[in-house]
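**Q** below are the sequence and a predicted model for it; my questions follow.
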Amino acid sequence: MRLPDFEAWAVFAAVADTGSFTAAAEALSLSKAKVSKAVSRLEVELGTVLFHRTSRRLSLSAAGRSLVDHARRIRLDGEAAVEAARDEASLLTGTVRIAVPMSFGLREVAPLVARFMALYPGIIIDMHLSDARVDLVDEGFDLALRIATLPDSSLRAIRLRPVQLYMIASPDYCARNGTPLTPADLEQHRVVYYANSAQPGLWSMTGRDGSRVQCPVKPALIVNNADAAMPAVIGGLCIAALPDFFCDEEVAGGRLVRLLPHWQFDETTLSIVTPPSPHRPARVEALIAFLRDALQHKQN
């Protein structure tokens, strides 16, 4: 059996990611001719064209688009295998790229990153804070923390703990607008829409008896980050549904109250998500182990 041309696959991934043969050659410390020959060699082996080439631009063909994720995995697996063969002390250096939801990252993860940095001064943390879902492979992230019900995918997930949404408002809001006593009462109120939700205008809840309801709600504020909602909620202007870690202190301090406590939103999960490859550099494994230990059993 003939082995795959792993070098050609890795070079193909580099050209696709950098957008040109010249840039790929620079990134790989190879000559442009060698990069071009590797791609041509792979095209001959596969019997298809991977790139459309013109004098002005280079673009992936349909076949190239369908194969580029495989090429990226081959390249990442090769890089991880090389690092795994090195001396353990040298592995705990370099950069780890991590994507984290904005509010959770600022409240929970940033302090943990500071502790991790003190333990591993040779590791550089590149932390991307955003509520938008990133593509770990395309954007070159080593791992991400996600608060969601994860869909089936090729990504690897380490589930840490459940996260519950609370329906909250300020005491002043309830005094002026009344406190909803049933899900149907929400029709008389305005709420915060979380723009990244699949259906921000439809709140699904389950009662203690197992009955499920779907409540259409009207917007007062539309945001893509929970922190942006808090001034309006604390100011008594609307109702919001926010994660437990986000509002527990405000509820305990009396600045916010939980509404409809006998009804629960669908539970989501805090997870560490990594690219498909089972091979990870030791510096990435170190951060994963640290975050798992710190976050898995923390209760709000």
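**A** Noted; the coordinates are in hand. Bear in mind the structure is a predicted one, so any value in this text is a computation, not a measurement.

**Q** hey, let's count contacts and neighbours off CA atoms from now on
**A** Fine.

**Q** I figured residue 117 hits residue 126, correct?
**A** No. Shown here, residue 117 and residue 126 do not form a contact pair, counting by CA atoms under 8 Å, at 11.5 Å.

**Q** distance of residue 145 from residue 105?
**A** Distance of residue 145 to residue 105, computed by CA to CA, to the nearest Å: 9 Å.

**Q** same thing with residue 210?
**A** 33 Å.

**Q** and those two? Which one has more around it.
**A** Between residue 210 and residue 105, residue 105 has the larger neighbour count (other CA atoms under 10 Å), namely 20 against 9.

**Q** three-state assignment of the spatially closest residue to residue 226 that is not a sequence neighbour?
**A** Ranked by CA to CA, 6 or more residues apart in numbering and with sequence neighbours excluded, the top spatial neighbour of residue 226 is residue 103, at 6.6 Å. At residue 103, secondary structure determined by DSSP: H, G, I helix; E, B strand; the rest coil is helix.

**Q** A further structure is provided below for comparison with the first:
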Amino acid sequence: MSKLPDLEALAIFSKVAETQSFSRAAEALALSKATVSKAVSRLELRLGTTLLHRTSRRFSLTDAGRTLAARAAQMLSEAEAAEGEMLDQAVRPRGLVRLAAPMSFGMAYVAPALPEFLATHPDVSVDLHLSDETVDLVGGGYDCALRIAALADSSMTARRLRSIRRHLVASPDYLAQRGRPEHPSDLVRHACLGYAYLPNAELWRFVSTSGEEATVRPHGPFRANNADALTFALCAGLGVAPQPDFIYWRDLAAGKLETVMTDWSLPPIDLHLVAPGGGPRPARVTALMTYLATKFSGPLWPGDTAGKRSA
């Protein structure tokens, strides 16, 4: 006997027992009468027992047939209910969506945006995982994620939502005491605060507006795996660091931080919405992804123009 039960034959037998007819069962299942008859015979052979007596005029279940018919009917009912529930979820947003997002962006923008989505979709719930570390969507069981990075080729589907600008920033007090760097080579004389999850955290790469390239190996008193943690050190005058615009804009507007080396840029990064590749997504996942794409493709703060250029 094989390890898996013959579920198809069980379902067909259940319908035969219910309708008391091979012909009526075949019609209900949109199968040929021969297919129905062969399925029942296959099941009898597999189980080593007769399930029904049939002649040209009479049809009756054996004791074994009656016992199995009751169990098979229950199995078929549960399978139909499960399939119906999945089909319903595929059409109508309902159920749990597991979403991953970077910590700082997630706290500042994703978490505040979710109540509106949940109010619009009362049958959907969201499990939000915040981490600056790149999570394994498939291995971690996530439905989708927001990622701020230059994405490598992968089996994931990705949609670019907007550009993320990064500039070197420092506090006015720090710049008054240590001077304002004008060229990447000047940074060897400065306290450089590091972000641990850069693709190559040991090197800062710059390109000037004229096309000149420069690489710096930063040294400084503080390194963190979260950009918000660097903000406190920057505002306290501990050094200079590259920060994304969605983090530093408030402190820039308040005069707590200033941009430096504005003729030099760091490698571009974008906000992407990613999801595992494969077949069609449940409606709940599609609904959330559509909402996030709409929410984060446009401007996110006063004076933000990066979102206006998103494709």
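**A** Structure's in. What do you need? All figures in this text were calculated on a predicted structure; none of them were measured in a lab.

**Q** how about the contacts made by the residue nearest to residue 226 of the first structure?
**A** Shown in contact with residue 103 of the first structure (CA atoms under 8 Å, 6 or more residues apart in numbering): 225, 226, 227, 246.

**Q** shouldn't the first one be in contact with residue 106?
**A** No. Judged on CA under 8 Å, residue 225 of the first structure makes no contact with residue 106 at a distance of 11.8 Å.

**Q** neighbour count winner among the two?
**A** With neighbours defined as other CA under 10 Å, residue 225 of the first structure and residue 106 compare such that residue 225 has more, 18 against 12.

**Q** residue 103 of the first structure versus the more buried one, what's the distance?
**A** Residue 225 of the first structure sits at a distance of 7 Å from residue 103 of the first structure (criterion: CA to CA).

**Q** now the end-to-end length of stretch 22-35 of the first structure.
**A** 8 Å.

**Q** equivalent range in the second structure for it?
**A** Stretch 22-35 of the first structure corresponds to no residues in the second structure, going by TM-score structural alignment.

**Q** buried set for that stretch?
**A** Residues of stretch 22-35 of the first structure classed as buried: 22, 24, 25, 32, 35 (neighbour count, 16 or more other CA atoms under 10 Å).

**Q** what's the answer for stretch 144-155 of the first structure, then?
**A** Neighbour-count burial for stretch 144-155 of the first structure [16+ other CA under 10 Å]: 144, 145, 146, 147, 155.

**Q** how many neighbouring residues does the alignment partner in the first structure of residue 185 of the second structure have?
**A** Alignment note (TM-score structural alignment): residue 185 of the second structure maps to residue 184 of the first structure. Here the number of neighbours of residue 184 of the first structure (other CA under 10 Å) works out to 13.

**Q** which one is residue 184 of the first structure nearest to, not counting chain neighbours?
**A** Nearest non-adjacent residue to residue 184 of the first structure, counting by CA to CA, 6+ apart: residue 215, 6.9 Å away.

**Q** can you tell me the element that neighbour falls in?
**A** Assigned by DSSP states H and E, residue 215 of the first structure belongs to strand 212-216.

**Q** just give me the mean distance for that strand relative to the second structure.
**A** Strand 212-216 of the first structure, aligned to the second structure and superposed, deviates on average by 1.2 Å (mean CA distance after the TM-score superposition for the first structure).

**Q** centre of the chain to that strand, how far?
**A** Mean C-alpha position of strand 212-216 of the first structure versus that of the full chain (CA atoms, centre = their mean, to the nearest Å) differs by 28 Å.

**Q** which other residues reach the helix or strand just after that strand?
**A** Downstream of strand 212-216 of the first structure, the next assigned helix or strand under DSSP H and E is strand 218-223. Identification of contacts with strand 218-223 of the first structure by CA under 8 Å, 6+ apart yields 187, 189, 190, 191, 192, 193, 194, 195, 201, 229, 237, 238.

**Q** which helix runs longest in the first structure?
**A** Ranked by residue count, the top helix of the first structure under DSSP state H comes out as helix 62-84.

**Q** quick one: whatever helix or strand comes next after that one to chain centroid distance?
**A** Scanning forward in sequence from helix 62-84 of the first structure by DSSP H and E, the next helix or strand is helix 88-91. Remark: helix 88-91 of the first structure is offset 27 Å from the chain centroid, using CA atoms, centre = their mean.

**Q** packing partners for whichever helix or strand comes after helix 88-91 of the first structure?
**A** Per DSSP H and E, the first helix or strand lying C-terminal to helix 88-91 of the first structure is strand 94-100. Applying 3 or more CA pairs under 8 Å, 6 or more residues apart in numbering; DSSP states H and E, one finds that strand 94-100 of the first structure contacts strand 123-129, strand 143-148, helix 282-295.

**Q** what about residue 278 of the first structure, neighbour count?
**A** When neighbours are counted by other CA under 10 Å, residue 278 of the first structure comes out with 10.

**Q** no further queries at this time; thank you.
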